[in-house]
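In: quick one, structure for this:
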Amino acid sequence: MLSLYFYKTDFVEKKGVNLTPDDRGYYFGDGIYEVFRVYNGRIYEQQAHMDRLQKSAADVRITLPYSLEQIGDILTKLVQLNELVEGTIYMQITRGEAPRAHPFPAEATPVLLAYTTEVKRPLTTIQNGIHAISLEDIRWLRCDLKTLNLLPNVMAKQTALDRGVQEVVLHRNGTVTECSASNFMIVKDNVLYTHPANNLILHGITRAVVLRLANALHIEVQEVPFTLEQLQQADEAFITGTTVEVTPVLTVDGSPIGTGQSGPVTRKLQLEFERTFAL
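Out: Model (predicted):
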């Protein structure tokens, strides 16, 4: 299996990726990114990712170095060249190279970097579930933009691992937002609840898919804020994300959610996800 990268204008081996310390992504985290899932050699929900990429770029005022159609062609070719059947594509676009200064540089050209990784579906955690803790959400107020500024997420995830669990449920003054690397949903009395897709959470691609599947399954959905107390009283909880799909959350802060097992609504959504995408 090959391992080519796309860097700036061409497909190259890793040693051909000559990142410079003058790249604003290195200095300031001045860039955006997307992670695409590949199933059976096909890019999952590609258009939704592209739409989000375009919004992130527009809001942080980065001019995309290629059209969305050209970026799609680049990613498709990267999958083909690397003979990727199941895995992920990581792609980032930085504002470009310039001497270190806070204002946007007038002459910098945005830089696109993309590569693939072979990753299998996390079937054990999807089936058996994970455990989580809760932490105050200390991130900035534009969490809807998929930028390179991920240090708070990294610190939250490491705190979870240090405490022997797999994820963090973030909250702002007791109101649950999302997780360190995924969106979060609960079920109470067969109603699905999740935080509204505003500036406080990332508009997850798999989140949107799950809400679409819930609608098809006639599961009532409420996109409304809920509290940590309501979380603890929920019947079920699960996370959604490109690499985690639909994964049950069994406990939060050591307390079981519902029965402490994967619930019927979660399982129904998992089965529909697999059926819809022929997994």
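In: contacts and neighbour counts: CA atoms only from here.
Out: OK.
In: Val165 - that's part of a strand, no?
Out: No. Counting by DSSP: H, G, I helix; E, B strand; the rest coil, Val165 falls outside a strand, being coil.
In: does it touch Ala156 like I think?
Out: No. Applying CA atoms under 8 Å as the test, Val165 and Ala156 come out as separate, 11.3 Å apart.
In: which one of those two has more residues nearby?
Out: For Val165 and Ala156, the more surrounded residue by other CA atoms under 10 Å is Ala156, and the numbers stand at 25 against 19.
In: got the buried residues for stretch 100-115?
Out: By 16 or more other CA atoms under 10 Å, the buried positions in stretch 100-115 come out as 109-115.
In: could you dump these into a markdown table and include secondary structure?
Out: Output for the buried residues of stretch 100-115, formatted as a markdown table (three-state DSSP):
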| residue | secondary structure |
| --- | --- |
| Thr109 | coil |
| Pro110 | coil |
| Val111 | strand |
| Leu112 | strand |
| Leu113 | strand |
| Ala114 | strand |
| Tyr115 | strand |
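In: closest to Leu81 out of those residues?
Out: Using CA to CA, Tyr115 comes nearest to Leu81 of the buried residues of stretch 100-115, at 10.8 Å.
In: in this structure the closest one contacts Ile89, no?
Out: Yes. Using CA under 8 Å, Tyr115 is in contact with Ile89, at 5.7 Å.
In: next, the structure of the following sequence, for comparison with the previous one:
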Amino acid sequence: MISAYFNGKFVEPNESVIPIDERGHQFGDGVYEVIRIYEGKPFMIDEHLERLYQSADAIKLRIDPNRDAFKNSVLEMIERSGLTNLDLYVQVTRGMAPRNHLFPECPVSVSMTAKPFRSIPFGDKGASVLLHPDERWANCYIKSLNLLPNILAKQAAYEEGYLEAILVRDGKVTEGTSSTVYIVKDSSIITTPLSKHILSGITRMAVKNLAEHLSIPFVEKQFTPDEMIQADEVFITSTTLEITPIICVDNNQINDGTPGSVTKALKEQFKQII
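Out: Next comes the predicted model:
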């Protein structure tokens, strides 16, 4: 079983392959994606790779223009992993060059790691989340390696016994540290509109399609923490959390404290498509 890749070479995960002058290590100068594979089949891989290229373009990082060749290397990594259910992390940086803020003239670096599924905590019973100030930069639509504000907020939530931190900017909910946030009110799903302040979630795309299939209104508009607490249902989504119901926000119980009917219906439909 091979579970890692670096610049054309399949390696063991503990093998030393990243030079000191790698710009991902020095500056966080790169982008990444996480793709979930179910029974050997990558879920929404084209959407994930499209977002990876969009993030790279946004920071003027040139990935191999031959997208088919790049995709084939991802598929080969999945096959070589020997796993049928896994999370694949794909990372692209500006490459290896002496430390200098200016862009170097060098090939980009591509690395991948394959990891078995992590269990989804509270996937059916529902989880609790913490409200936290959104202290990130202005361009969160880029899935960059610069995750320190996310990490600090997630750690703050963990230390207080919460699954996730829900970020608030200018009095409005943006997203979680690694998830998209939704509320359900009067049988409509409401989520923050896409902008530079949030990431365009791949699972969000799936949820929007599922909502259409179930004839559930999908409304993109901003909402406040109070509106979240007073919602009929709350749930979050991500590649690794899938669809996770939220039953408590900052020690405030949501409705009757159990996952709601809309969230349950979405979860059931999601299970069918994966």
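In: got a TM-score for the pair?
Out: With the length set by TM-score structural alignment, normalised by the length of structure 2, the two chains reach a TM-score of 0.97; 274 aligned residues with a CA RMSD of 1.2 Å.
In: report back the residue of structure 2 that's furthest from centre.
Out: Within structure 2, the residue lying farthest from the chain centre (CA atoms, centre = their mean) is Pro98, at 30.9 Å.
In: dump the residue contacts of it.
Out: Pro98 of structure 2 makes contact with Asp21 under the criterion CA atoms under 8 Å, 6 or more residues apart in numbering.
In: equivalent analysis for the one 5 residues further on, please.
Out: Contacts were defined as CA under 8 Å, 6+ apart; by that measure Phe103 of structure 2 touches Arg94.
In: what is the aligned counterpart of it in structure 1?
Out: Per TM-score structural alignment, the equivalent position to Phe103 of structure 2 in structure 1 is Phe104.
In: count the neighbours of the counterpart of Glu242 of structure 2 in structure 1 for me.
Out: Mapped onto structure 1 by TM-score structural alignment, Glu242 of structure 2 lines up with Glu245. Glu245 of structure 1: 23 surrounding residues under other CA under 10 Å.
In: for Glu245 of structure 1, which non-adjacent residue is closest in space?
Out: Thr206 (6.7 Å; CA to CA, 6 or more residues apart in numbering).
In: what do we get in structure 2 for that neighbour?
Out: Thr206 of structure 1 maps onto Thr203 in structure 2, by TM-score structural alignment.
In: looking at this, its match is in a helix?
Out: Yes. According to three-state DSSP, Thr203 of structure 2 belongs to a helix.
In: got the contact list for it?
Out: Counting by CA under 8 Å, 6+ apart, Thr203 of structure 2 makes contact with 237-239, 242.
In: on the three-state scheme, Met50 of structure 1 is what?
Out: Under three-state DSSP, Met50 of structure 1 comes out as helix.
In: list the contacts for it?
Out: Contacts of Met50 of structure 1 (CA under 8 Å, 6+ apart): 68, 72.
In: repeat that for Arg169 of structure 2.
Out: Counting by CA under 8 Å, 6+ apart, Arg169 of structure 2 makes contact with 133-135.
In: so what does it match up with in structure 1?
Out: Under TM-score structural alignment, Arg169 of structure 2 pairs with Arg172 in structure 1.
In: quick one: Val17 of structure 1 from Ile62 of structure 1, how far?
Out: 21 Å (CA to CA, to the nearest Å).
In: Glu274 of structure 1 too?
Out: Counting by CA to CA, the gap from Glu274 of structure 1 to Ile62 of structure 1 is 36 Å.
In: these two: who's more crowded?
Out: Ile62 (20 against 12).
In: verify the stated contact: the more buried one with Pro110.
Out: Yes. Taking CA under 8 Å as the definition, Ile62 of structure 1 is a contact partner of Pro110 at 7.2 Å.
In: so what sits against both of those two?
Out: Residues touching both Ile62 of structure 1 and Pro110 (CA under 8 Å, 6+ apart): 94-95.
In: what helices or strands is the helix or strand containing Ile89 of structure 1 leaning on?
Out: Using DSSP states H and E, Ile89 of structure 1 sits within strand 87-94. With contacts taken as 3 or more CA pairs under 8 Å, 6 or more residues apart in numbering; DSSP states H and E, strand 87-94 of structure 1 sits against strand 31-39, strand 111-118.
In: how far apart are that strand and its match in structure 2?
Out: Averaged over the aligned pairs, strand 87-94 of structure 1 sits 0.6 Å from structure 2 after superposition, using mean CA distance after the TM-score superposition for structure 1.
In: could you say which helix or strand contains Ala211 of structure 2?
Out: helix 202-213.
In: average gap between that helix and structure 1?
Out: Relative to structure 1, helix 202-213 of structure 2 is 0.6 Å off (mean CA distance after the TM-score superposition for structure 1).
In: centre of the chain to the helix or strand that that helix is followed by, how far?
Out: Using DSSP H and E, the helix or strand that follows helix 202-213 of structure 2 in sequence is strand 218-220. The chain centre lies 20 Å from the centre of strand 218-220 of structure 2; the measure is CA atoms, centre = their mean, to the nearest Å.
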